[in-house]
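**Student:** Sharing a model that was predicted from the sequence below.
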Amino acid sequence: MKETIRIAIDGPSGAGKSTIARAVAEKLGYDYIDTGAMYRAVGYKMNQQGVSIEEEEKLKAMLEETEIDYRSGVIYLDGADVSSKIRTPEVSMAASACAASPAVRTKLVEEQRAIGHKTNVVMDGRDIGTNVFTDAQYKFFLTATAEERAHRRCRELQEKGQEVNFSDTLKDIEQRDYNDSHRALNPLCKAEDAIEVDSTHLTINETINKIYEYITN
């Protein structure tokens, strides 16, 4: 059986991982999997049903009745397209919280590994290179300053017609950075063999090309 190629792109919230990973996958002709969207979908459902990570039995029961699929850039939760509903600050915080749940991570990591071993993928998230695919052939850690990431998130939400406050958005990102890097289970960190790419002063195309060149040269 031919070995599949796995490309891991990790980094903090708002670093542009999804945009960059999707474009790199397209240039390579690989499948793109947005793992952050998978966690956001679970966080969204938890908010909708009023389930917290402290309620382990309720959470496990909810997960047993949860179906998450990612196809052609669209995230489906129980058969419904929730792509436009999972990019709010509230869902971001819920995603960060549920990512600390062993039950949630076990379910989603199993699905992610299964995908990555049957097709060539570019996968982005918080712990792809350090946990999901420690054997990934290529690993990148994409980052940018918190202020730059807050500006990007504000622009993204404004383009969708949502009212945003920069100060609140920055606080949300800083809080999520802390949560992601301090959780006990698979915290956000750069893999020892990952290439760090700081996109603070790079355009989207410059960042895409930089990663693409590392892979193809």
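**Tutor:** Nice, I can see it.
**Student:** use CA for all of it now, contacts and neighbours both
**Tutor:** Noted.
**Student:** For residue 101, which non-adjacent residue is spatially closest?
**Tutor:** Nearest in space to residue 101, with sequence neighbours left out and distances taken as CA to CA, 6 or more residues apart in numbering, is residue 53 at 6.5 Å.
**Student:** how many neighbours does that neighbour have?
**Tutor:** Residue 53 sits with 20 neighbouring residues when counted by other CA atoms under 10 Å.
**Student:** Do I have it right that it meets residue 60?
**Tutor:** No: between residue 53 and residue 60 there is no contact under CA atoms under 8 Å: 9.5 Å.
**Student:** Give me the distance between the residue nearest the centre of the chain and residue 79.
**Tutor:** Of all residues in the chain, the one closest to the mean position by CA atoms, centre = their mean is residue 36, 2.5 Å from it. Distance, residue 36 to residue 79, by CA to CA, to the nearest Å: 18 Å.
**Student:** ok, second structure coming up, stack it against the first:
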Amino acid sequence: MTGCGRREPIVTIDGPAGAGKSSAARELARRLGFRLLDTGAMYRGLAWAVQQAGIPPEDGAPLRDLLERTTVELAGDRVLVNGRDVTAEIRTPAIGELTSVLTALDPVRDKLTPLQRALAAAGGVVLEGRDTGSVVCPDADVKFYLDADIETRARRRRGELAARGVDVGLDRVREEVLRRDRQDMARSLAPLVRPPGAVLVDSTSLGPEAVLRRLLEEVERVRCCTPP
């Protein structure tokens, strides 16, 4: 049996912005035939709902009421909030900043963490985010922590934004990435950390295929050692 009692493993990939988590997780899931669970996209979906409602991003009656009325679903690569496809709308710097604030609030975590655990429970899944191996699935069969130096991460993040038609200077992107790092690592609730037992993969000088090979090697090693 695996650590979570399943024949196909639960795989988590955590790390800061620009480390290459999203592309690595997506391709790893595709190669393995696993489901992909982008936990960050779920939080971004809630952030979009908060932004649309125009309520303050703080623990209080307005936020709790909104959370009760809001559903967030992943449908393949799409993110649905109350049935509406908001995939493109949640990938803006403003939503990213709001997401970082909301993820530090108990009611937000209380809504999404149990849902994420339930979605991962069947195994055969790759979870991507900032607390998947430390909070959501601490007993995951394979845990990774992807990282890279700040210049590499800033360039990648700027490229991601440019691909979506958002033109932001490198200096501004670098500062936004550093600010997000500080927020995510300093929060008391589910801070960004390298989970215990997570394999560190520094992607600074690695291309996407080299990163993927490293991830696949580790997952296949665990799969081969899993009793029938």
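**Tutor:** Done, it's in. Keep in mind the model is a prediction, meaning the values are calculated, not measured.
**Student:** care to give me the TM-score?
**Tutor:** Taking TM-score structural alignment, normalised by the length of the first structure as the basis, the two superposed chains have a TM-score of 0.96; 217 aligned residues with a CA RMSD of 1.4 Å.
**Student:** Need the counterpart of residue 87 of the first structure in the second structure.
**Tutor:** Aligning on TM-score structural alignment places residue 87 of the first structure opposite residue 91 in the second structure.
**Student:** And residue 190 of the first structure, by the same measure?
**Tutor:** That one, residue 190 of the first structure, aligns with residue 194 by TM-score structural alignment.
**Student:** Are we agreed that its match is in a helix?
**Tutor:** No: counting by DSSP: H, G, I helix; E, B strand; the rest coil, one finds residue 194 of the second structure to be coil, located in no helix.
**Student:** Nearest residue to it in space, please, no chain neighbours.
**Tutor:** Here the residue nearest residue 194 of the second structure, using CA to CA, 6+ apart, is residue 145, at 5.9 Å.
**Student:** for residue 90 of the second structure, same thing?
**Tutor:** Nearest residue to residue 90 of the second structure in three dimensions, chain neighbours excluded: residue 44, at 5.7 Å (CA to CA, 6+ apart).
**Student:** List the buried residues in the host helix or strand of that neighbour.
**Tutor:** In this assignment (DSSP states H and E), residue 44 of the second structure forms part of helix 39-53. Across helix 39-53 of the second structure, burial judged by 16 or more other CA atoms under 10 Å covers 39, 40, 41, 42, 43, 44, 45, 46, 47, 48, 49, 50.
**Student:** can you tell me which helix or strand residue 141 of the first structure belongs to?
**Tutor:** strand 138-143.
**Student:** mean deviation of that strand from the second structure?
**Tutor:** Once superposed with the second structure, the aligned residues differ from strand 138-143 of the first structure by a mean of 0.4 Å; criterion: mean CA distance after the TM-score superposition for the first structure.
**Student:** Surely the residue nearest to residue 194 of the second structure and residue 17 touch.
**Tutor:** No: using CA under 8 Å, residue 145 of the second structure is not in contact with residue 17; the gap is 11.8 Å.
**Student:** Which part of the first structure matches the helix holding residue 44 of the second structure?
**Tutor:** The aligned range for helix 39-53 of the second structure is 35-49, by TM-score structural alignment.
**Student:** My guess is the residue nearest to residue 90 of the second structure contacts residue 88. True?
**Tutor:** No: counting by CA under 8 Å, residue 44 of the second structure does not reach residue 88; the two are 10.9 Å apart.
**Student:** got a list of what whichever residue in the first structure pairs up with residue 138 of the second structure touches?
**Tutor:** Correspondence of residue 138 of the second structure to the first structure, assessed by TM-score structural alignment: residue 134. Residue 134 of the first structure makes contact with residue 128 under the criterion CA atoms under 8 Å, 6 or more residues apart in numbering.
**Student:** quick one: what's aligned to residue 17 of the first structure in the second structure?
**Tutor:** Using TM-score structural alignment, residue 17 of the first structure lines up with residue 21 in the second structure.
**Student:** can you pull out the helices in the first structure?
**Tutor:** Secondary structure of the first structure, counting by DSSP state H: helices at 17-28, 35-49, 56-64, 89-98, 102-116, 146-159, 166-182, 204-216.
**Student:** Just want the angle from the fourth one to helix 56-64.
**Tutor:** Between the axis of helix 89-98 of the first structure and that of helix 56-64 there is an angle of 110 degrees, by axes from the mean of the first three to the mean of the last three CA atoms, to 10 degrees.
**Student:** can you give me the offset of stretch 62-71 of the first structure from its chain's centre?
**Tutor:** 16 Å (CA atoms, centre = their mean, to the nearest Å).
**Student:** quick one: that stretch aligns where in the second structure?
**Tutor:** Taking TM-score structural alignment, stretch 62-71 of the first structure hits residues 66-75 over in the second structure.
**Student:** Could you pull up the contacting residues of residue 169 of the first structure?
**Tutor:** When contacts are counted by CA under 8 Å, 6+ apart, residue 169 of the first structure is found next to 89, 150, 153, 154.
**Student:** Tell me the residue in the second structure aligned with the second one.
**Tutor:** Put plainly, it is residue 150 of the first structure. By TM-score structural alignment, residue 150 of the first structure lines up with residue 154 in the second structure.
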